[in-house]
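# Turn this into a model:
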Amino acid sequence: MSRKVVITRPTAQALPLAQQVTGAGRDAIVFPLLEIHPLPDLAPLRMALQDLSGYAMVVFVSPNAIDAAFGVLPAWPDNLPIAVVGEGSRKALAQHGVTSSNATIFSPVNKLRTDSQTLLEVLDLDALRGKRVLIVRGETGRELLTDALRSSGIEVIQLSAYRRAAPELDQARRVQLTQLLESQNDWIVTSSEALRVLMQMLNQLDNNDAVAKMQHQRIIVPHVRIAETAQMLGLTNITLTGSGDEQLFAALQSRA
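This next block holds a predicted model:
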């Protein structure tokens, strides 16, 4: 029997990859480990994005940040550079009509490690010194990029565009997770936070072997930091790919 592919992204981001997996003849299971919620009041976000003329660059930390911002933004201003971390964000920009053909988009060159550190490597920090940069993000997140920019003499404004939350482990999800552990499957996990949520869920199951069974599952991750988190949490069957769905899909095809 072919291994199932368990896609743990938030539902909206999981569905396109699930369709690709299904189209290739694999059985895709969407099991979100994070939920993305809009802010309860969008007025501050809308107001903050109304006039971007005072910024030298806007950084979007994720596809969710892009979707939330463009949901209230009528059009992207001409000549305003954008910085993103991964290939998923480039795709999200393209879905809103913004590509490298009509905008300047900075992103990491190293596809095996797409994060704030590798993004900093491609930014001209000297040219940004003394200017303002807007970072569009969730309500919480890592501060590495913000701290690094500020230490380079750049004024950074952070703007919350959405909120992340761990899904409730209700009875239906409890049963589904238990069933998934009964066979060996391929799990696509694209954030360290999602991995920590997964381990919390496993510890909530009425099954003393849940964590041990998870160690037999194949975990496919697109980033070194996520792989390191998986190892720290005791997972051992880890496949590291590059950034983007194409790399994840290639890893799936390598061992169906």
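# going forward, measure contacts and count neighbours with C-alpha atoms only.
Fine.
# chain center to stretch 91-101, what's the gap?
Centroid separation between stretch 91-101 and its chain, computed with Cα atoms, centre = their mean, to the nearest Å, is 17 Å.
# what about the closest residue in space to residue 73 that isn't next to it in sequence, which helix or strand?
Distance criterion Cα to Cα, 6 or more residues apart in numbering; nearest residue to residue 73, sequence neighbours excluded, is residue 49 at 6.7 Å. Assigned by DSSP states H and E, residue 49 falls within helix 43-50.
# Count the neighbours of the residue nearest to residue 73 for me.
18 (other Cα atoms under 10 Å).
# Here is the second sequence; please produce its structure so I can put it next to the first one:
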Amino acid sequence: MLLLLAPESRRACSTREPTRFFNDFIMTRLPLPPGEGRGEGIQQCNLHGLGVLITRPPHQALPLYEAIKSNSGKPVLFPTVEITSPPDPALYKQQLENAANYDDLIFISPNAVTYAIADIAITRQRIFAIGGTTANILQQYHVQPLLPTGAKADSESLLASPLLGDMQGRRVLIIRGNGGRALLGDTLIKRGALVDYAEVYQRRCPDIDASLLLQKWPQEIDAVIVTSNAIIDNLLHLCHNNPVVLKTPLVVISQRMLKHAQERGFQQIQVAAGAAEPELLDTLCHRWGDNRDADVVQK
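As a prediction, the model looks like this:
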């Protein structure tokens, strides 16, 4: 079972009528490309046919799809954000070509690496990554990022590290998508850094008709995985704040997302240790699998 649809922040979501309809495509089984993704070898538990809605963009969803399927779950794809190049890539390419002028480069996401790595000049700079997946992708390009020891891989943990303590006079380039969080850059500026941004990709909310998804939801969807506040907002926008969505257990990846999900009206929320496939699968297994926590009540 696999479903393709998609969004990212309430601001990004279109209010016009959907221009694309995926109803003929939804709920059909799609063959995965051979060797695609990293999830099929992850064996943790038996999910007993748990229907899990995956909201990642299509190009990032296959590893998690494979991981859930390999553990006897039923993944359903509903991408809630589109990742594309900016309208004018020349605006950031010169920044990347001049990256040698910076002391520190901070990659905010896996997409930041994917869209920037071919153009960026990496020489003597310190390299940082937000998130374990971002770090892994950098390593695939033979770039070793600095990671705070034992810290959760997010902006708050990076800022708490001594690595970014004394920033007086240091030039920092933050590589990200459009409209990212201001916390990291603003804090570094307060610590004396000179901060620039290279916005190398943009997130868009697609025009999608979710009517068939909502029709199938009570029978097919037992849990939803989301990895950003914007994805939460887009999901609710596309599903018109349907109560069946809000009643479905939600898996998030941070306390910040937990708070946002509660504010948006979700009633059952699990917090995963991170956004990587093993961490998300571990949360599913402890909530619904054979090794579920004894004090967790099944849905």
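# now the helix holding residue 49 of the first structure: which residue numbers in the second structure?
Helix 43-50 of the first structure lines up with residues 90-97 of the second structure when matched by TM-score structural alignment.
# Which residue ranges of the second structure form helices?
With DSSP state H as the criterion, the second structure has helices at 58-70, 90-97, 110-116, 132-140, 155-160, 183-190, 211-220, 229-238, 243-246, 255-264, 277-288.
# Need the winner for burial among those helices.
Mean neighbour count (mean count of other Cα atoms under 10 Å) peaks for helix 229-238 among those, with a mean of 24.
# Okay, angle between that one and helix 211-220 too, please.
Computed by axes from the mean of the first three to the mean of the last three Cα atoms, to 10 degrees, the angle separating helix 229-238 of the second structure from helix 211-220 equals 100 degrees.
# What sits closest to residue 184 of the first structure if chain neighbours are left out?
The spatial neighbour of residue 184 of the first structure that comes closest, neighbours along the chain excluded (Cα to Cα, 6+ apart), is residue 217 at 5.3 Å.
# In the second structure, what residue corresponds to the one you found?
Using TM-score structural alignment, residue 217 of the first structure lines up with residue 248 in the second structure.
# got the contact list for that match?
Each residue near residue 248 of the second structure by Cα atoms under 8 Å, 6 or more residues apart in numbering is listed here: 221-224, 266-268.
# Distance of it relative to residue 201 of the second structure?
31 Å (Cα to Cα, to the nearest Å).
# Please apply the same query to residue 260 of the second structure.
24 Å.
# returning to what we had before: distance from the helix holding residue 49 of the first structure to the second structure after superposition?
After superposition onto the second structure, helix 43-50 of the first structure sits on average 1.9 Å from its aligned residues (mean Cα distance after the TM-score superposition for the first structure).
# Which secondary structure elements does that helix sit against?
helix 63-70, strand 155-165 (3 or more Cα pairs under 8 Å, 6 or more residues apart in numbering; DSSP states H and E).
# Can you lay out those as a markdown table showing distance to residue 5 of the first structure?
Below are those laid out as a markdown table (distance: least, Cα to Cα, whole Å):
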| stretch | distance to residue 5 of the first structure |
| --- | --- |
| helix 63-70 | 22 |
| strand 155-165 | 23 |
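# Is residue 221 of the first structure in contact with residue 192, as I believe?
No. Residue 221 of the first structure lies out of contact with residue 192 (Cα atoms under 8 Å); the separation is 9.4 Å.
# Onto which residues of the first structure does stretch 176-195 of the second structure map?
Counting by TM-score structural alignment, stretch 176-195 of the second structure corresponds to residues 137-156.
# just stretch 259-272 of the second structure next, same as before
Counting by TM-score structural alignment, stretch 259-272 of the second structure corresponds to 228-241 in the first structure.
# can you list contacts of that stretch?
Outside stretch 228-241 of the first structure, the residues that reach it (Cα under 8 Å, 6+ apart) are 112, 192, 195-196, 199, 214-224, 227, 247-248, 251.
# Also stretch 188-208 of the first structure?
Contact with stretch 188-208 of the first structure is made by 5-9, 33-34, 166, 169, 174, 178, 210-211, 219-223, 225-226, 229-230, 233, 248, as judged by Cα under 8 Å, 6+ apart.
# Residue 251 of the first structure -> the second structure?
Under TM-score structural alignment, residue 251 of the first structure pairs with residue 283 in the second structure.
# Show me what residue 16 of the first structure aligns to in the second structure.
Matched by TM-score structural alignment, residue 16 of the first structure corresponds to residue 63 in the second structure.
# Am I right that that match is in contact with residue 280?
No. Here residue 63 of the second structure does not reach residue 280: they are 11.3 Å apart, not a contact under Cα under 8 Å.
# Fine by me, we can end here.
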